[in-house]
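[1] return atomic coordinates for the entry below.
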Amino acid sequence: MATIPPPAEPATPAASAKPPSPLSFVDYRYFWLARFTAVMATMAMVVVIGVQLYDTARTDYGMSVHEASFQLGLLGLFQFVPLAVLTPVAGWAADRFERRSVAIFSNLVDLCIAATLGWFTWTDGLTLPLLFGLAALHGVARVFSGPAMSAIAPNIVPPTVLPRAIAMSSIAWQSASVIGPAAGGLIFAAHSASVYVFAVLLLAISAFTISRVRPVLPPPSEVRRHPLREMADGLQFTWRERFLLGTITLDLFAVILSGATALFPVFARDIFHTGPDAVGFMRAAVALGSVAVGVGLAIHPIERNVGVKMLWAVAAFGAGTVAFGLSTNLLLSLALLVVMGAADMFSVFVRSTLIQLNTPDHMRGRVSAVSGLAISASNELGEMRAGSMAAVMGPVGAVVVGGAAAIGVTALWAWLFPELRRARTFEPQFKQTD
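    This is a model prediction of the structure:
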C-alpha cells in the first residue's frame, strides 16, 4: 500500500497534541480552492440548465406543467447514463494515472460545455435536444472529476488530519453550493449568457490551482492486471465489505426517493409564482445549512456513535423533504431547505470519512468511483423519479411521497446493515490488506 509522502510545508510538531489545520498545508490550500471554484461553476450551470430546460419546454414547445416536469426528469436520466457507463473507467483512471491530470482534464471539458451553452444562449439557439446532449457531456466530465479529486486529499495531508480535511473539503463544496446557485440565478436574471462566462472563468481558475498541487502519482501495483479486471475490483471490494456497501447504498436509495431539487423550477414558477432567482435561493438555502454544519464539524469533528448519528441525519432529511413538499410559503420553504441541508451535510461528512478511512489507498480511486456513482445516481435518478412522479401526481405529491419513503429506507437499512449502527468511531471496521 502506498504511504503518504511527508508534506513540504509545514512539518507537524511532534509534541502537538492536536493535529494541525489542513489549511496549514500548501497543497491542501490549492486543492481546496480548486474544489471551491469548480463546484461554484458547476452549481451555477446546473441551476441555469434546469431553468432553461423548463422554460424552453413551457414556452417554445407549449408543454403543460406536468409535461415540462417530466422533461426535468429526463434531464436527470441523460446525466445519469454516462455516469453509469463510465464510472468503472473513471475509478480505474484515478488509480492508474496522475490524479491531478485527470481532474484538470475534466475541468477543461466542463469549461468547453459552459462556453458552448453560453454561445447558444447568446444567439437564442437553445433547443431541448441540445440541452439534453450538453447535460450528458456534463455528466461525463463529472464522472472523471469526482474519483480523482476524492483520491487526492488523503495523499496531501497526514491521516490524523484527514477527518478535518474531509470536513473542510465539504465546506468548500457546500459554500460553493450556496454562492454558485444564488449567483447563477441572479446573473441569469440580469443577463442570461453572462452566467456561462462566469462559469468559464471559475473552471479555468480551478484547473490552474489544481495544477499547483504537487503530483499525486497512483499507488504502485505489485501485479499489473487487465484494466477490466482492475475496474471490476472496485465493485467487488465494495460488495464484499458490507460496511461500505451499507454506507454507500443508504445514500443511494434515500436520495433517489427524497430528491426534490429537480422540481425547484416547478415550485418557483407555478407554486411560489416567482422568477429564476428563487431557484437559486432554494439551492443556496440547502447549501447554507450544509455550510453551517460543515464549519462546526471542521472545528469540532464528531468522534463517537458516528453510525447512529448518520442514520438519524438521513431520516431528518426525509422528514424535511415531506415538510417542504407541503409548504406553500417561500420563506418557510427556504427555512426547511436550510434544515435539510444541515442534515445532509452531517450524513455526508460521516459517510465520506468512513469510506476514505475504510478503503486502502490502492483502491481509493475505484471505491470513490463506486461511491461517486451512488451519489450521482441518487441525484440524477432522484430527479428522474421526481419528474416522473410529478407528471402523474403533481410536484407536491411527488416530493411528499418521496420524503416519506426515504424515512422508511433509513429504518430498513438500520435493520439490514447492523454494522452501521455499531460504528462507534471512524476507525476502520475491518483489517485492510494490500
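[2] alpha carbons only for contacts and neighbour counts from here, please
    Will do.
[3] how about the strands in the stretch 1-150 of the chain?
    Under the criterion DSSP state E, counting those that start in this stretch, the stretch 1-150 of the chain contains no strands.
[4] in the protein, which helix has the most residues?
    Counting residues, the longest helix in the chain under DSSP state H turns out to be helix 364-416.
[5] by contact count, what packs against it?
    Counting contacts by 3 or more Cα pairs under 8 Å, 6 or more residues apart in numbering; DSSP states H and E, helix 364-416 is packed against helix 65-96, helix 128-152, helix 227-240, helix 242-258, helix 306-326.
[6] structure for this one too, so we can compare:
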Amino acid sequence: MSTGPGADSAPAPATHDTTPPTPKQSMFSSLRIRNYRLFFTGQVISNTGTWMQRIAQDWLVLTLTGSSAAVGVTTALQFLPMLLFGLYGGVLVDRLPKRPLLLFTQGAMGLTGLALAVLTLSGQVQVWHVYVTAFVLGLVTVVDNPARQTFVSEMVGPRQLANAVSLNSANFQSARLVGPAVAAVLISAVGSGYAFLINGLSFAAPIAGLLMMRMGELHKAPRAPRGKGQLREGLKYVAGRPDLIWPIVLVGFIGTFGFNFPIWLSAFADKVFDGGPGMYGTLNTLMAAGSLAGALLAARRGAGRLRLLVAAAAGFGILELVAAFAPSVWIFAVLMVLTGMFGLTVNVTANSYVQMATEPQMRGRVMALFMMVFTGGTPLGAPLLGWITDAYGARTGFAVGGAISLLAAVGVGLVLARVGGLKVKVDLRRGRKHIRFVPDEKRLTAAA
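    Take a look at the predicted model:
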C-alpha cells in the first residue's frame, strides 16, 4: 500500500481543485533566495547554449539528409533513453544527493556539445555522429531532468516551489528567445559548429553556480535508502492516486504527439513558406515569446489547477489545428506565439501540480515518471509524425498532432470529472457559462 495523502482513504476529487491556496507572491519572489539565484543565472546561460545546439542540430540533419523523418529520428534518439531508463533515473535521484549529481550531469552534457563541435568544425561530421551524440545526451538527461526538477524544492522550500517551477520555465523560454536567433546568424555566417562549441562551453556557468551555493541554506529532502522494490513502490504510489496519474497521462499524449515542433517548424520554414534557417530560428523565437509570457503568468498564479491544465491542453490542440492550415507566414507566426503560451501553460501547470501533490521522499520517482511520459514518448511520436510530414506534407503532420492533443484533453477532462463526481452541464442562454462542470448529485448520492 502506498503511503501519504490518499493512501488510506479515497483521494480528494481531482476536479474540485482542493489544493490549498498558496500565499500571494510576486512574480519573481523565488529570486530573493541566493542559492536559487545562482542556479537560475547558470541555467539562463546553459539553456541559451542548449537552444543554439537544438536549432543547429536540426538544421544540420536536414541539410545532411533533406528529410524531416531524419530530424524526427534525431529527436527520438535524444529522448529514447528517458523512455527506456527514466524510472531508474528517478530511483537514483531519490537515493543520491542532488547537488553532486547535477555537477556530474551538467559536466557530461557540456562534453557532448564540445564533441559535436569538434566533429563539425573539422568537417568530419556525418548524420550518424549526430544520432550518437543525441542518444548520449539523452542518457545523461535520464538523471539530470529529475535531479534538476526536485533540486528546486531543496533550494526554495515548499512555499516558493510553484513560483520557482514557473520561473524555471520562464528561464528556459527566455533562453529560447535568444538561442535560436543567435544560432540562425551563426549557421548562416559560419556554419553549425560554432553553435555546438558555445553550447559546450556554456555549461561552465551552472557548474560554477552549483559550486558557489551555501549548503546550510538548502532544504534537504529525506533520501530514500537503498533497497529492493523502490521502482515498483513509485509506480504503485502513482497508480493509487488518480489525481496524479491522469495529469501524467495527459502530458504524455501532449508530449508524444503535440510537441514535435523541430519536425514541423523546419518543414514549414523549408517547404511551405520557402524560408531558410533564419525563418526557422524566427519561428522558434516567436514560440518562445509566447512560452515566456505563459511562464510569467504561471509564476503569478502560483499552484497549478487541474481545470486549467485540461483547458490549456484543449486550447493547445485547437491552436495547432488552426495553425496547420494558416494561409500565410504572418498568420502562422502569430499562432505560434499563442501555441507557445498554451503549451507552456500545460507544462508548468502539470509540473507544479504533480510536484506539490507528491510526498518529498517519492518526488524523484514521480517526477522521473512525469518526465519519462512527457518526453519519453517522443521516440514513438517523432518518427511517426516525421513520416506523416514527409509523406503527406507539413500541414497534415501538424494537424494530426493537434487533433490527438485535443482528443486527449477532452478524454482526460471527462475522466477527471467522473473521478471527481462531476458532470458536464451545457447552458446556451445568453450571459451564462455555456459549458461547465457541476456536481453529479445522483452519482454522489449512490456512492454515499
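[7] rewinding a little: how far does the longest helix of the first structure sit from its chain's centre?
    Centre-to-centre, helix 364-416 of the first structure and its host chain are 13 Å apart (Cα atoms, centre = their mean, to the nearest Å).
[8] what's in contact with the helix or strand following it?
    Next along the chain after helix 364-416 of the first structure, taking DSSP states H and E as the criterion, comes helix 418-422. By Cα atoms under 8 Å, 6 or more residues apart in numbering, the residues outside helix 418-422 of the first structure that reach it are 242-243, 246-247, 305, 307-308, 311, 414.
[9] now do the end-to-end distance for stretch 299-313 of the first structure.
    For stretch 299-313 of the first structure, the first and last residues are 19 Å from each other (Cα to Cα, to the nearest Å).
[10] what residues of that stretch count as buried?
    By 16 or more other Cα atoms under 10 Å, the buried positions in stretch 299-313 of the first structure come out as 302, 306-313.
[11] pull the residues that contact that stretch.
    Against stretch 299-313 of the first structure from outside (Cα under 8 Å, 6+ apart): 163-164, 167, 343-344, 346-347, 350-351, 410, 414, 420-426.
[12] only the buried subset of those, as a ChimeraX command please.
    In ChimeraX, a selection of the buried entries from those looks like this (16+ other Cα under 10 Å):
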select :163,164,167,343,344,346,347,350,351,410,414,420,421,423,424,426
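[13] thinking again about what came up before, columns distance to residue 129 of the first structure on top of the buried residues of stretch 299-313 of the first structure, output as a markdown table?
    Converted to a markdown table, those look like this (distance: Cα to Cα, whole Å):
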| residue | distance to residue 129 of the first structure |
| --- | --- |
| 302 | 46 |
| 306 | 45 |
| 307 | 43 |
| 308 | 44 |
| 309 | 43 |
| 310 | 40 |
| 311 | 40 |
| 312 | 41 |
| 313 | 38 |
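[14] skipping its backbone neighbours, what lies nearest residue 97 of the first structure in space?
    Using Cα to Cα, 6 or more residues apart in numbering and skipping the chain neighbours, the partner closest in space to residue 97 of the first structure is residue 218 (5.9 Å).
[15] near residue 26 of the second structure, how many other residues are there?
    By the criterion of other Cα atoms under 10 Å, residue 26 of the second structure has 12 neighbours.
[16] and the spatially closest residue to it that is not a sequence neighbour, what element?
    Setting aside the residues directly before and after it, residue 26 of the second structure is nearest to residue 300 in space (Cα to Cα, 6+ apart), at 6.4 Å. Following DSSP H and E, one finds residue 300 of the second structure within helix 277-301.
[17] now do that helix: distance to the chain's middle.
    Helix 277-301 of the second structure sits 13 Å away from the centroid of its parent chain (Cα atoms, centre = their mean).
[18] which positions in it come out as buried?
    Buried residues in helix 277-301 of the second structure, counting neighbours by 16+ other Cα under 10 Å, are found at 277-301.
[19] how about stretch 257-274 of the first structure?
    By neighbour count on 16+ other Cα under 10 Å, the buried set for stretch 257-274 of the first structure is 257-269, 271-272.
[20] give the contact list for the closest residue in space to residue 399 of the first structure that isn't next to it in sequence.
    Leaving aside its chain neighbours, residue 399 of the first structure sits nearest to residue 325 (5.2 Å; criterion: Cα to Cα, 6+ apart). Neighbouring residues of residue 325 of the first structure by Cα under 8 Å, 6+ apart: 395-397, 399-400.
[21] go again using 10 Å as the cut-off
    Counting by Cα atoms under 10 Å, 6 or more residues apart in numbering, residue 325 of the first structure touches 260, 267, 333, 336, 395-403.
[22] likewise for residue 172 of the second structure?
    Remark: with contacts taken as Cα under 10 Å, 6+ apart, residue 172 of the second structure is in contact with 40, 43-48, 50-51, 166, 288, 291-292, 295.
[23] so which of those are in helices?
    Using DSSP H, the subset of those located in helices is 40, 43-48, 50-51, 166, 288, 291-292, 295.
[24] pick the one among the residues you listed closest to residue 121 of the second structure.
    residue 50 (17.8 Å; Cα to Cα).
[25] quick one: the corresponding residue of the first structure for residue 174 of the second structure from residue 43 of the first structure, how far?
    Applying TM-score structural alignment, one finds that residue 174 of the second structure aligns to residue 175 in the first structure. Noted for residue 175 of the first structure: a distance of 11 Å to residue 43 of the first structure, by Cα to Cα.
[26] same question, residue 262 of the first structure
    Spatial separation of residue 262 of the first structure from residue 43 of the first structure under the definition Cα to Cα is 13 Å.
[27] equivalent analysis for residue 275 of the first structure, please.
    Per Cα to Cα, residue 275 of the first structure is found 18 Å from residue 43 of the first structure.
[28] who has more neighbours, these two?
    With neighbours defined as other Cα under 10 Å, residue 275 of the first structure and residue 43 compare such that residue 43 has more, 25 against 16.
[29] quick one: contacts for the more buried one?
    Contacts of residue 43 of the first structure by Cα under 10 Å, 6+ apart are 49, 173, 176-184, 199, 280, 283-284.
[30] circling back: the match of residue 174 of the second structure and residue 291 touch, don't they?
    Yes. Applying Cα atoms under 10 Å as the test, residue 175 of the first structure and residue 291 come out as touching, 5.6 Å apart.
[31] that'll do, ta.
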